[in-house]
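> Model the following, please.
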Amino acid sequence: MDRDNQTRVTEFLLLGLSGQSEQEEVLSGLFLWMYLVTIIGNFLIILAITCDSHLHTPMYFFLATLSCVDICSSSVTIPKMLVNHRLGSRSISYVECMTQIYFFITFTNMDGFLLSVMAYDRYVAICSPLHYTMIMRPKLCVLLVAVSWVITNLHALLHILLMVQLTFCSNNTLHHFFCDPSPILTLSCSDTFINNLVVFTVGGLIFLTPFTCITVSYAYIFSKVLKFPSIQGIRKALSTCGSHLTEVSFFCGAILGVYMYPSSSYSVQDTVATVIFTVVTPLVNPFIYSLRNRDMRRALRKLILRFRIRIPQS
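You can find the predicted model right below:
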């Protein structure tokens, strides 16, 4: 078919997760609640780390950055869904969709790179504690985050440059609540071989790089910890890694479940996995790190107490 004779798509229709108005009403209310908890929880983490001088360490710098990314990641997808539901609309323009895909890829990949940087931080803290302050200098921490930002933005830009070359014809209906790259590719009437190839090669490399870093870091950590003479020492060392390992399991499991398969095989199970790392993971992060971390609990209590003291005075 001649592309010039095809009707070009200028917008996409987001049918949501169920496609039924009654269920969408319930899901929208649930997503609104989860989004508010995500924003408040992660903002409190950032505020507690900023206000408590005892938390001005590399580990908490990375945690504050992760909370910023989680806020941005949730804000890329959920608000548009809530606005559409409020207005009784299902449409998202082509430009809005491409923009959403760009930032979705950026922040999703940034999560993975930050988790790998945090794994390296834990490796240095446990395996080389005497050299920790010398290795994890502030300049190095900022550099690691900056390099992660550059790589993730370049990766997102590559996908967008390839995607805008595709032609989308009459089919513009998406059974999702946001413009997820994989189901978007299934709507194209162009050849998506190059796009899928980039997903498997470049996307796989972007995923495997932090995953390998995390795996190697924890291999060294566990080999070091098992040499500790006391059970108490082992528990203390592993307690600093528990929150991070929980987050890694959530994130990597969902990513593997969705993006390591061709776009043509995208299914309802993939949508559920997408919801896990776009909505659930940013939501549970503050609880994972605050409930399992004594220093964070102390900082949050101090922060809440400070607000309670100030409120009557105002």
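> rest of the way, CA atoms for contacts and neighbours
Will do.
> so what's S73 closest to, chain neighbours aside?
Once flanking residues are discounted, S73 sits nearest to F107: 5.5 Å by Cα to Cα, 6 or more residues apart in numbering.
> my bad, G203
Nearest residue to G203, sequence neighbours excluded (Cα to Cα, 6+ apart): H155, at 7.8 Å.
> What strand or helix carries the one you found?
In the assignment (DSSP states H and E), H155 maps to helix 138-163.
> Just after that helix, pick out the following helix or strand.
strand 173-174.
> which helices and strands does that following strand pack with?
With contacts defined as 3 or more Cα pairs under 8 Å, 6 or more residues apart in numbering; DSSP states H and E, strand 173-174 has these neighbours: strand 11-14.
> distance between the strand it packs on and the chain's centre?
24 Å (Cα atoms, centre = their mean, to the nearest Å).
> State the distance from the residue nearest to S73 to D70.
8 Å (Cα to Cα, to the nearest Å).
> before we move on, what about G257?
According to Cα to Cα, G257 stands 20 Å off from D70.
> How about F31?
15 Å.
> and if you look at P286?
10 Å.
> Overlap of the contact sets of these two?
Common contact partners of P286 and D70 (Cα atoms under 8 Å, 6 or more residues apart in numbering): 38, 42.
> and the longest helix for this protein?
Counting by DSSP state H, the longest helix found in the chain is helix 94-127.
> which helices and strands does it pack with?
Using 3+ Cα pairs under 8 Å, 6+ apart, helix 94-127 sits against strand 11-14, helix 58-87, helix 132-135, helix 138-163, helix 204-225, helix 231-259.
> need these in CSV with distance to P282 and mean neighbour count, can you?
Shown next, in CSV, are those (distance: least, Cα to Cα, whole Å; neighbours: other Cα atoms under 10 Å):
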stretch, distance to P282, mean neighbour count
strand 11-14, 22, 20
helix 58-87, 5, 19
helix 132-135, 29, 14
helix 138-163, 18, 16
helix 204-225, 18, 17
helix 231-259, 10, 16
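> Tell me which of the ones you listed lies nearest to N5.
When the helices and strands packed on helix 94-127 are compared by Cα to Cα, strand 11-14 sits nearest N5, at 18.1 Å.
> Also this sequence, please, to line up against the first:
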Amino acid sequence: FLCFLFFKLSCSEKYILSLGKNITFVHPAFFIIGGLTGIPNITLYYVFLFFVYIVSVVGNTVVMAVIYLDHNLRTPKYIAVFNLAFVDLFGNTALVPKVLDIFLFGHYYIPYNDCLTFLFFCYTCLSLQSFNLVALSYDRMVAIIFPLHYQVKVTHRLILSLIAFFWLLAITIILTAVGLLTRLSFCDSVVIQSYFCDHGPVYRLGCNDLTPNRVIAHLAPVLVLWVPLAFIVGSYCCIGYSLSKTATCRERLKALKTCTSHLSLVAIYFLPALFIFTFGSTILPNARTVSLSLATVMPLTLNPIIYGLQTQEIKESLKKLLKVKIAPQFWRVWDQLA
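Predicted structure coming up:
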């Protein structure tokens, strides 16, 4: 019921939502985003974000197009890679253009429902990226430890089921967090000290009981960050143990080489998040906001670059597509125009 109201209520003016006789929620007409104000030469950072967004759009679109057009890449592993590229593209599109609109063009006021919708899509995409890395770690673990049974253990049905489960899990977690925000009354400040409608700064503005929101604020990182990271670390411990028992030095290096792309993605995604959430209270608020914005934007941009540069199958497929499909069409159009 609360989620339904979240999408249906009008935010044209400040309103009071009453449920029953003793429950009244006061929702503002808008929030004010104030996280990146007062930073010297911040315009250069916005230009950098715009460049990063363009690279993300081009890179993720190329990765998805290559996987879709090359039938040889329609394997369980690259289905997960395709989903990762889609989530990266969707996440950056949900976040960066709105951030640029807010700070570069001075549109600091964001309607209440728009803010919660913005929060939902951004956090859902960030959660899905973490879960996608779990699917890819499972793929690498089975491929190295059980190479002869890989085709049986890692099937299209299994990967698609995992992806569907992760989408459902991420949507459920974030929708619960958003639904709990709708039960808060905002009686005083409406200024969000972040670069977007961040869950923590938003719920701390509430003036009624914040206990459910604190619970989900502590539970969600465990489910989205720590549990996936524990599974990934455990999978690589199993890989290391298996290689130490059964493989020669050359075979170990060859097996580990197939994991470099995934390990790079894991490091880019988890290390900045762990650093910020561990030492964030010791750095200045503006520095923390900029660091957090980079930690959310950069992984979504670097993922397709890493897979494009470090994955031989995608590089070879891209070369083949450029040579066989795209180049002849280009010259055909060129001849017609000439």
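> hmm, back to that, got a list of what the residue nearest to G203 of the first structure touches?
With the criterion set at Cα under 8 Å, 6+ apart, H155 of the first structure makes contact with 105-106, 202-203.
> ok, and the most crowded of these?
When the contacts of H155 of the first structure are compared by neighbour count (other Cα atoms under 10 Å), T106 ends up highest, at 23 neighbours.
> What lines up with that residue in the second structure?
Under the alignment (TM-score structural alignment), T106 of the first structure pairs with T124 of the second structure.
> what separates that match from L184 of the second structure, distance-wise?
21 Å.
> Kindly report the same for N132 of the second structure.
For N132 of the second structure, the distance to L184 of the second structure equals 32 Å [Cα to Cα].
> Tell me which of the helices and strands packed on helix 94-127 of the first structure approaches Y94 of the first structure most closely.
strand 11-14 (4.7 Å).
> any idea how far the residue most central in space within the second structure is from F166 of the second structure?
Residue closest to the mean C-alpha point of the second structure, counted by Cα atoms, centre = their mean, is L126 at 2.5 Å. Distance from L126 of the second structure to F166 of the second structure, counting by Cα to Cα: 12 Å.
> now N92 of the second structure
The value you get for N92 of the second structure to F166 of the second structure, if Cα to Cα is used, is 19 Å.
> How far does the helix holding H155 of the first structure sit from its chain's centre?
Centre to centre, stretch against its chain (Cα atoms, centre = their mean), the figure for helix 138-163 of the first structure is 14 Å.
> Kindly report the same for stretch 296-307 of the second structure.
10 Å.
> Quick one: map N84 of the first structure onto the second structure.
Under TM-score structural alignment, N84 of the first structure pairs with I102 in the second structure.
> And F211 of the first structure, how far from T281 of the first structure?
From F211 of the first structure over to T281 of the first structure the distance is 17 Å, taken as Cα to Cα.
> tell me the contacts of the residue in the second structure that L174 of the first structure lines up against?
Here L174 of the first structure is matched to I192 in the second structure, going by TM-score structural alignment. By Cα under 8 Å, 6+ apart, the contact set of I192 of the second structure is 31-35, 198, 201-202.
> before we move on, what about P76 of the second structure?
Residues in contact with P76 of the second structure, defined by Cα under 8 Å, 6+ apart, are 154-156, 159.
> quick one: secondary structure of Y195 of the second structure?
Put simply, Y195 of the second structure is coil when judged by DSSP: H, G, I helix; E, B strand; the rest coil.
> so how far is R332 of the second structure from it?
As judged by Cα to Cα, Y195 of the second structure and R332 of the second structure stand 47 Å apart.
> between the two, who's got more neighbours?
Using other Cα under 10 Å, the more surrounded residue of Y195 of the second structure and R332 is Y195, with 22 against 11.
> so what's that one closest to, chain neighbours aside?
G35 (4.7 Å).
> Mind telling me what element the one you found is part of?
Residue-wise, G35 of the second structure maps onto no helix or strand under DSSP H and E.
> doesn't C197 make contact with it?
No - look at G35 of the second structure against C197 with Cα atoms under 8 Å: they stay out of range, at 9.9 Å.
> between those two, which one's more packed in?
A count of neighbours by other Cα under 10 Å puts C197 above the other of G35 of the second structure and C197, at 27 against 22.
> And the host helix or strand of A287 of the second structure against the first structure, how far off on average?
A287 of the second structure is part of helix 285-310, with elements assigned from DSSP H and E. Superposed on the first structure, helix 285-310 of the second structure shows a mean distance of 1.9 Å to its aligned residues (mean Cα distance after the TM-score superposition for the first structure).
> Now do that helix against helix 249-257, angle only.
Put simply, helix 285-310 of the second structure runs at 120 degrees to helix 249-257, going by axes from the mean of the first three to the mean of the last three Cα atoms, to 10 degrees.
> And the counterpart of M59 of the first structure in the second structure, how far from S56 of the second structure?
Using TM-score structural alignment, the partner of M59 of the first structure in the second structure is K77. Distance, K77 of the second structure to S56 of the second structure, by Cα to Cα: 21 Å.
> check contacts around R122 of the first structure.
59, 217, 221, 240-241.
> Would you mind pulling the contact partners of stretch 130-138 of the second structure?
So stretch 130-138 of the second structure is in contact with 77, 80-81, 83-84, 159, 162-163, 166, 224-225, 228-229, 231-232, 235-236, 262, 265-266, 269, going by Cα under 8 Å, 6+ apart.
> Check the offset of it from the chain's centre.
The answer for stretch 130-138 of the second structure is 13 Å, by Cα atoms, centre = their mean.
> Which position in the first structure pairs with A217 of the second structure?
Following TM-score structural alignment, the counterpart assigned to A217 of the second structure within the first structure is V199.
> Tell me the secondary structure of that match, please.
helix.
> Nearest spatial neighbour of it, chain-adjacent residues omitted?
Here the residue nearest V199 of the first structure, using Cα to Cα, 6+ apart, is Y259, at 7.7 Å.
> Just to check, the match of T106 of the first structure is in contact with L168?
No - in this structure T124 of the second structure lies outside contact range of L168 using Cα under 8 Å: 10.0 Å.
> Can you tell me which of the contacts of P76 of the second structure is nearest H71 of the second structure?
Nearest to H71 of the second structure among the contacts of P76 of the second structure is H156, at 13.6 Å by Cα to Cα.
> what about the counterpart of the closest one in the first structure, distance to Y60 of the first structure?
Alignment note: H156 of the second structure maps to P138 in the first structure; criterion TM-score structural alignment. Separation of P138 of the first structure from Y60 of the first structure (Cα to Cα): 12 Å.
> give the contact list for the aligned partner of S74 of the first structure in the second structure.
In the second structure, S74 of the first structure lines up with N92, judged by TM-score structural alignment. Residues counted as contacts of N92 of the second structure (Cα under 8 Å, 6+ apart) are 53, 56, 297, 300-301.
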